[in-house]
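Visitor: pasting the structure only:
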């Protein structure tokens, strides 16, 4: 993979529209960026294609994909759907000193940190555009959620940005989104929208939210490829405990950079599914072995797999991501108790 531009935007006048400029991002060993003003209006470039780690497939790739036609698992690969782990339980009782995660399915987590309840890429819908209906129910009923204090979005693909779910939220819910995606939320009358570039941060009631790079891309319609940015989120409590939400990503150099810049990650929420065929998806989706390598590059103490067992997005058998991530974790000699391979609906509390 080829490293691409890491340019960031800077502004001159907080809380107003700003002129886009480019600057060198802070050194890995330098101080973290000061939090940006919440709700700041900013001007972004028309395209973020320069941030791609690898080129998107061209006509030859689409032609090969059409010839091979391997988009979904066959009957044998789908036979294990009834065995997918699903064990919903009540959300943990959390106070300001609790850091807990609950997996609602796919990339949707309920993160309780610093007294806040944060949703990641919330998708509570049964079906999303272009994909069969979910094969496991949502693990956390919407009615069981406490007040949602914030939402973080990794990118604009339909399995991560779900309009029907977001319509359930009060419009004054703070949302933290990639550069260029704020307009989508403001059109839907959200009033507290903060857009960030890579390596930038915001703060909410003592919890720091840093937007970090990912090996992925963005697209939501025929004419908006890479018009908005993509990435992951680092959530840091006031006591220094850190939860990293990778969003959707392939494997590559960014994990080591993130780990160096944010040492002491307590838990990494990493994607392990939607990886087959590999020639088509390796640049943008981790397979289970990639995810374990990424956890090591990050220096994360624990890893919780996600982005599998909810929607059928690619050709691998539905249970294969789980068996492979367990084998890769063991092969790496990592402590079994630090792999939080949760059933959909289950929770864990950081010690």
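Guide: On my side now, so go ahead. These numbers come from a predicted model, not from an experiment.
Visitor: use CA for all of it now, contacts and neighbours both
Guide: OK.
Visitor: and the residue nearest to the spatial centre of the chain, helix, strand or coil?
Guide: Taking Cα atoms, centre = their mean as the criterion, residue 247 is the residue nearest the geometric centre of the chain, at 1.3 Å. At residue 247, secondary structure determined by DSSP: H, G, I helix; E, B strand; the rest coil is coil.
Visitor: residue 270 too?
Guide: strand.
Visitor: try the one 3 residues further on
Guide: Following three-state DSSP, the label given to residue 273 is coil.
Visitor: what sits against the nearest residue to it once chain neighbours are set aside?
Guide: Using Cα to Cα, 6 or more residues apart in numbering and skipping the chain neighbours, the partner closest in space to residue 273 is residue 308 (4.6 Å). Shown in contact with residue 308 (Cα atoms under 8 Å, 6 or more residues apart in numbering): 106, 271, 272, 273, 274, 318, 321.
Visitor: what is the nearest of these to residue 298?
Guide: residue 271 (14.0 Å; Cα to Cα).
Visitor: still on that earlier bit, now distance to residue 344 and neighbour count too, for the contacts of residue 308, in a markdown table please.
Guide: Shown next, in a markdown table, are those (distance: Cα to Cα, whole Å; neighbours: other Cα atoms under 10 Å):
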| residue | distance to residue 344 | neighbour count |
| --- | --- | --- |
| 106 | 9 | 27 |
| 271 | 14 | 28 |
| 272 | 14 | 28 |
| 273 | 14 | 32 |
| 274 | 17 | 28 |
| 318 | 14 | 27 |
| 321 | 14 | 24 |
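Visitor: mind picking the two most distant members of those residues?
Guide: 271 and 318 (14.0 Å).
Visitor: ok, the residue nearest to the centre of the chain - contacts?
Guide: By Cα under 8 Å, 6+ apart, the residues touching residue 247 are 107, 121, 153, 154, 155, 214, 231, 232, 233, 270, 271.
Visitor: at 6 Å what do you get?
Guide: Applying Cα atoms under 6 Å, 6 or more residues apart in numbering to residue 247 gives the contacts 154, 232.
Visitor: take a look at this one as well, against the first:
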């Protein structure tokens, strides 16, 4: 099965699995400030592809809606027009429209692609009441690769759980950046070294890191990723599309 990815920017990527087009965490706003509670998240890099240029989307895979670096203002407009939005129960309730909960370890089918909801934890153990619920996804299709989309997950233990239950994983789309904010004295997403370790756990032959730069609360950048994967002997697994670029992952 031909599988491609187009990197839009931040956590936003367009995955095409045999003609089924799935968009992750829509973020299309230009650089600027995004207030959230008593904090302000600052976006430094705008999208490489605008909403009107994305084309047909069969479903949105929304890890969570409560943080503007995963769903911003223009992203909210986009999901309002999407035929299907899959995510957490809270996202479905808050967004309404075509947003639906995809419960943990349960699946729906879009075209020929089976989409399974998997856990994600947006910070250390016990942080869920502060960061909110987050969803990851595993995608599979007949004669196609198995794809893991992590969402904002900071737990390698959860990665192991997914590998144990739904492995083997062929392609891992991992959210990184080692995000940190004044919300708590802890990291909220994987760092580059942890992404490499996640690739080892999953035994994924292709790893696509996204959400690795572009925001002020990130403590790492896109440039940190290749060195970390080289350190673990995984440089040949790394695929890092330039913003806007479409890359063929499998034929």
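Guide: Okay, I see it. Only a predicted model underlies this, so the values are computations on that prediction, with no experimental measurement involved.
Visitor: re earlier: which position in the second structure pairs with the residue nearest to the centre of the first structure?
Guide: Aligned counterpart of residue 247 of the first structure in the second structure: residue 151 (TM-score structural alignment).
Visitor: what residues does stretch 184-195 of the second structure touch?
Guide: Outside stretch 184-195 of the second structure, the residues within contact range by Cα under 6 Å, 6+ apart are 122, 123, 152, 153, 154, 176, 177, 178, 179, 180, 225, 228.
Visitor: now, which of these sits nearest residue 46 of the second structure?
Guide: Taking Cα to Cα as the measure, residue 46 of the second structure lies nearest residue 177 of those, at 16.2 Å.
Visitor: tell me where the second structure has helices.
Guide: Secondary structure of the second structure (DSSP state H): helices located at 73-81, 89-95, 128-131, 156-166, 192-202, 224-231.
Visitor: what residues in the first structure pair up with the second one?
Guide: Following TM-score structural alignment, the aligned partner range for helix 89-95 of the second structure in the first structure is 179-185.
Visitor: for residue 205 of the first structure, see how far away the residue nearest to the centre of the first structure is.
Guide: 23 Å (Cα to Cα, to the nearest Å).
Visitor: same check, this time on residue 316 of the first structure
Guide: Relative to residue 205 of the first structure, residue 316 of the first structure is positioned 42 Å away (Cα to Cα).
Visitor: so which of those two has more stuff around it?
Guide: Under the criterion of other Cα atoms under 10 Å, the comparison of residue 316 of the first structure against residue 205 puts residue 316 first, with 22 against 11.
Visitor: what residues are up against residue 350 of the first structure?
Guide: Residues near residue 350 of the first structure by Cα under 6 Å, 6+ apart: 99, 100.
Visitor: what's it aligned with over in the second structure?
Guide: Using TM-score structural alignment, residue 350 of the first structure lines up with residue 249 in the second structure.
Visitor: now swap in residue 238 of the first structure and tell me
Guide: Using TM-score structural alignment, residue 238 of the first structure sits opposite residue 142 in the second structure.
Visitor: next, count neighbours for the residue lying closest to its match once chain neighbours are set aside.
Guide: Using Cα to Cα, 6+ apart and skipping the chain neighbours, the partner closest in space to residue 142 of the second structure is residue 112 (7.3 Å). For residue 112 of the second structure, the neighbour count with other Cα under 10 Å is 14.
Visitor: can you check the one 4 residues further on too?
Guide: Using other Cα under 10 Å as the criterion, residue 116 of the second structure is surrounded by 22 other residues.
Visitor: isn't it up against residue 104?
Guide: No. With contact defined as Cα atoms under 6 Å, residue 116 of the second structure does not count as touching residue 104 (7.5 Å).
Visitor: OK, contacts around residue 154 of the second structure?
Guide: Per Cα under 6 Å, 6+ apart, neighbours of residue 154 of the second structure: 121, 122, 123, 188, 189, 190.
Visitor: distance check, it against residue 119 of the second structure.
Guide: Counting by Cα to Cα - residue 154 of the second structure and residue 119 of the second structure are separated by 11 Å.
Visitor: quick one: map residue 237 of the second structure onto the first structure.
Guide: Matched across to the first structure, residue 237 of the second structure falls on residue 338, judged by TM-score structural alignment.
Visitor: please name the nearest non-neighbouring residue to that match.
Guide: Per Cα to Cα, 6+ apart, closest to residue 338 of the first structure is residue 302, 4.6 Å.
Visitor: wait, what's in contact with that neighbour?
Guide: Taking Cα under 6 Å, 6+ apart as the test, what residue 302 of the first structure contacts is 267, 338, 339.
Visitor: one more time with 10 Å, if that's ok
Guide: Contacts of residue 302 of the first structure were listed using Cα atoms under 10 Å, 6 or more residues apart in numbering, and they are 243, 265-269, 295-296, 334-340, 350.
Visitor: where do the strands sit along the stretch 101-250 of the first structure?
Guide: 108-113, 116-120, 150-152, 175-178, 193-196, 200-204, 207-212, 232-236, 242-245 (DSSP state E, counting those that start in this stretch).
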